[in-house]
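A.B. asks: quick one: sequence plus predicted model below, questions after.
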Amino acid sequence: MPRIDRYILSQFTALFGFFALVLIAVYWLNRSVVLFEQLIADGQTALVVLEFTALTLPLVISLVLPVAGFAASAYGTNRLAGESELVVMQAAGMSPWRMARPVLVFGVMVGIMVGVLVHGLVPMARARLADRQAEVAQNVVSRFLRSGSFQFPTKGLTLFIGDVAADGTLHDVLIEDGRDPARTTLYTAEEALIAKSDTGPKLVMVKGLTQQAQKGADGNTRLAITRFADLTYDIGGLIGSGRRAAGGDLRDYSTPRLLNPDDALLASARATPAEARLQAHVRLAQPLLAPVAALLGFAVLLIGGYSRFGVGPQMLLAVGALVGLQFLATSGEAMAARDPAMAWPAVYLAPLLGGAVVAAALWLAGRPRGPRRGAPAQGAPA
C-alpha cells in the first residue's frame, strides 16, 4: 500500500477508535440503565446486572460501528481539507476516485468487524442472554412461593401456599384472580409443581377446583364450578417475570442455519422458512452499510472543492445522506417483512442506493472546475 494511503488510513483508524468508544459508551449506558432498573427491582445482584449488560454489548457495537465509521471518515476528511492536505493531493494529480481507495479499505475493515459481530457474537450473546433471563425469571417466581402467608404479586391477585415440600412440591395452593372486574376466578389445588417452558415458568396444579363468579347481562352473578385433575397456570407472566427461552427468536440462530432452516428451528421460533432466510439476508446486508457509510462521509465532503470557509454545507449534506441511508435500511427491512418470500431483496436496497450516491458524489467532485466556456480567463483581455 502506498505511503499516502497508509497515512489516510491511519488518520481515519485513530478517529474511528475514538468515535466508536464514545458512541458505544453512550449507547451502552442508555441500555444499561433500563436493565439496571429492571434487575434491581427483581432483587438481583450487581454481578447479574453486569453480566446482562455485557451480553448486550455485541449488539450495541454492531449498531454503532457503521455510524462511528461515518463520523471518522467525515471528521478526518474535514481535517484534511482544513489543513489543505486534500488540495495538495489533488494538485499532485490524485483524482477523487484515487483518494477514495484508502477510505474504501477503511470501510471494508469496519464492515468485517460488523460481519464478525452479526454472524457470530450477537447470536451467541442473544441465546445466552435468553437462557439467563429464564433462570432469573425462575428465581423471581421462587421468591413469591413462600408457605403459610397470603401474597399479592400484582394488583387483583392473591396467592396462598400451605406448605412447600423438600422436593419442591407445593401443597394446598390457592389463587384468586380478580384482575377482571366482571369476573373473579378462584383456583384451589391439593398439590402443584413449577414447570419451565419457552414462555416462562408455569404452575401445574393437581386435583383441584375452579370457581368462577361472573356478572351476566341481567346484572346477576353466576357461579361456575369445575373440578380438574390437572391445570396449568402461567405464573411467570402473572408476576411479570416471564422470559423467552433461547431459540424462541430467529435472531438467536447462526446464519447458516437460517439459510437452511430445519423443522426444529422453525417449530422453536414459530417462523416460516421464508422468514428465517429473510433474517439471514438482513445479517448479510448489515455489514455492507459500513463501507458505504464511510465513503459517504468522504465523498460528499469533496463536492464543492476547496473553500476557506470550510465544508460546513457539505458536512450537513453528508449527515443527511447518512440519515437517508438508515431510513432506506429500515424501510427495506419493513418492506421485506411484509412478503419475506418475494421481497427479501429489499434489504439490499440501502447499500445499493448508498453506493450509487457515493459514485455520483465522487463524479461530481472530479469534474473540471475551470472557467466557464465563453468567459475570459483571469488576467486575459476581454
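C.D. replies: Alright, I've got the coordinates. Just so it is clear, the structure is predicted and the values come from calculations on it, not from any experiment. Numbers count the residues shown, from 1 in each chain.

A.B. asks: C-alpha only now, for contacts and for neighbours.
C.D. replies: Noted.

A.B. asks: now do the helices in the chain.
C.D. replies: Per DSSP state H, the chain carries helices over the ranges 3-41, 46-55, 57-82, 85-91, 96-116, 122-144, 235-239, 255-259, 263-269, 273-285, 289-302, 312-338, 340-343, 349-365.

A.B. asks: does anything pack onto the fifth one? Which helices or strands?
C.D. replies: I take that to be helix 96-116. helix 3-41, helix 57-82, helix 289-302, helix 349-365 (3 or more C-alpha pairs under 8 Å, 6 or more residues apart in numbering; DSSP states H and E).

A.B. asks: same check, this time on the fourth one
C.D. replies: Judged by 3+ C-alpha pairs under 8 Å, 6+ apart, helix 85-91 has no packing partners among the helices and strands.

A.B. asks: next, the buried residues of that helix.
C.D. replies: Buried residues in helix 85-91, counted by 16 or more other C-alpha atoms under 10 Å: 86, 89.

A.B. asks: check the last one too.
C.D. replies: Neighbour-count burial for helix 349-365, counted by 16+ other C-alpha under 10 Å, picks out 349-351, 354-355, 357-359, 361-362, 364-365.

A.B. asks: another structure for you, compare them:
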Amino acid sequence: MSRFDGYFLRQLLILFGFFTLVLVGVFWITRSVSLFDRVISGGQSAMVFLEFTALTLPTLIRTVMPMAVFAAAVYATNRLSRESEMTVMLATGSSPWRLARAVFVFGLVAGLMMAVISVFLRPASVEQLEQRQAEVAGDVTAQLLNEGEFLHPAYGVTVYIGEIDLDGTLSEVFVSDRRDPLNPVSYSSKTAYLVNNDTGIHLVMLDGIALRLNQQGLTLSSTLFEDASYDISELTNTNNMAKRSLEAISTLELLQDRETISAAEEFTEGELVDELHQRFSWIAICIAVAMAGYATLMLGSFSRFGLWPQILGAFTILVLLEGVRGFVSPVVIDDPKLWGLLYLPAVIGIAISGVFLLVAGRPLIRRRHRDAPGALSRA
C-alpha cells in the first residue's frame, strides 16, 4: 500500500472506532434503562445488571457495526474531498478504482471483526445470557427479598415483607395463596426465615395465623401457630432453560447438526439455514456498505460545501440494502434452498459501487457533454 492508502485507512479506522463507540453508547443507554428496571425490580444486584449488559454487547455491536462502517467511509471520503486531498490524488493520475484500495481493505478489516462477533461471540453470549436469565427468573429468594412491597412471584400468590433485618430475619410477613380458587389460604406472621435445604426452599413463619376460606361452605377457619413452613419451591421457574433460542445455537452446531437440532428443539430447516447464513452475510455487508459509501461520494466533484447530494444518495442506498435484507429472510425461511438470497444485499451493494466507480473514473462522459454543439453555440 502507498503512503496515501495508509493515511486513508488510518482515517477510516479512527472514524470507525469513533462512530462505533457513539452508536453503541446511544443504543446501550436506550436499552439499559428497561433492563435496569427489570433486574433491580426483580431483587437482583447491580452486578447482575452489569453482567447482563456485558452479555448483550456482542448483539448490540453487531447491530451498529454496518452503520459505523458506512458512516466512517462517507465521512472520511467527504473530508478528504472537502480538504482537496482527494482532488489532488485524482489530479496526479490516481483513478477512483486505485483510491478504493484503502476502503476495500477497511471493509475487509471490519468484516473480520464482524466474523468474530457474529459467528463466535454473539451465539456464546446469547446462550450464557439465556441461562442467567433463567437462573434469575427461578431465584425466588431474590424476588421475595424486597421489603415494603406486595410481590407476585407466581400467578395467584402474593407476598409482603415489612422489614428485612441484617441477619436475614423477615418481619411482618404476609402470604396469600389463591392458586386453588375453592380453598384460598392466607398466612400472617411476626417473623419468618427463608430456608433452603435438600427438600426445596421453605418460608418458615413464627408466631402467626393461617386463614382458610372454604368457598363451598362459605366458612372461614383460622389457626394460630407457633411455627409453620410454606413450601415455595413450586414458584421456581425452571422451564425457561428447556428451549434455547436460535441465536443461542453455536455456528458449529448449525453447520453439522441441523437435523438433530430441528428434531429436538422444533426449529424448522428454513429457520436454521436462515440463522446460519445471516451470520455470514453480516460479514459481506460490511464490505458492501463501505464500498457503497465511498463510491457514491466519488461521483461528485470538488465543492467547499461538501458532497451533500452524494451523501444523501449513499444513505438512500444503505436504506435500500437494509430493505432487501428484511425482504429475503422470510423467503429463505420458507424455502431453505434459496439461502443464496441472503447475500443479495451485499452483491447489490458491491455491484452499485462498481458501477459508480466506473462512472467516476470516466470523466470523458462529462467532457463530451460540455463539448456538445449546443454547448458551443451557447458559448
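C.D. replies: Structure's in. What do you need? Here the structure is a predicted model, which means the values were calculated and not measured.

A.B. asks: need the TM-score from the superposition.
C.D. replies: The TM-score (TM-score structural alignment, normalised by the length of structure 2) is 0.74; 319 aligned residues with a C-alpha RMSD of 3.4 Å.

A.B. asks: from the buried residues of helix 349-365 of structure 1, pick the one nearest residue 90 of structure 1.
C.D. replies: Nearest to residue 90 of structure 1 among these is residue 365, at 10.7 Å by C-alpha to C-alpha.

A.B. asks: so what corresponds to that closest one in structure 2?
C.D. replies: In structure 2, residue 365 of structure 1 lines up with residue 360, judged by TM-score structural alignment.

A.B. asks: roughly how far does that match sit from residue 98 of structure 2?
C.D. replies: 12 Å (C-alpha to C-alpha, to the nearest Å).

A.B. asks: just give me the neighbour total for residue 298 of structure 2.
C.D. replies: Using other C-alpha atoms under 10 Å, residue 298 of structure 2 has 24 neighbouring residues.

A.B. asks: what does the one 4 residues further on give?
C.D. replies: By the measure other C-alpha under 10 Å, the count of residues near residue 302 of structure 2 is 15.

A.B. asks: hang on, it packs against residue 80?
C.D. replies: No: Residue 302 of structure 2 is not in contact with residue 80 according to C-alpha atoms under 8 Å; the separation is 10.1 Å.

A.B. asks: so which of the helices and strands packed on helix 96-116 of structure 1 gets nearest residue 373 of structure 1?
C.D. replies: helix 349-365 (18.1 Å).

A.B. asks: what's the mean deviation for that closest one versus structure 2?
C.D. replies: Taken against structure 2, helix 349-365 of structure 1 registers an average deviation of 1.3 Å after superposition, with mean C-alpha distance after the TM-score superposition for structure 1.

A.B. asks: got the contact list for the match of residue 365 of structure 1?
C.D. replies: By C-alpha atoms under 8 Å, 6 or more residues apart in numbering, the residues touching residue 360 of structure 2 are 96, 298-299.

A.B. asks: need the helices of structure 1 in TSV with distance to residue 195 of structure 1, can you?
C.D. replies: Below are the helices of structure 1 laid out as TSV (distance: least, C-alpha to C-alpha, whole Å):
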stretch	distance to residue 195 of structure 1
helix 3-41	22
helix 46-55	23
helix 57-82	31
helix 85-91	67
helix 96-116	37
helix 122-144	9
helix 235-239	10
helix 255-259	29
helix 263-269	18
helix 273-285	29
helix 289-302	44
helix 312-338	34
helix 340-343	35
helix 349-365	45
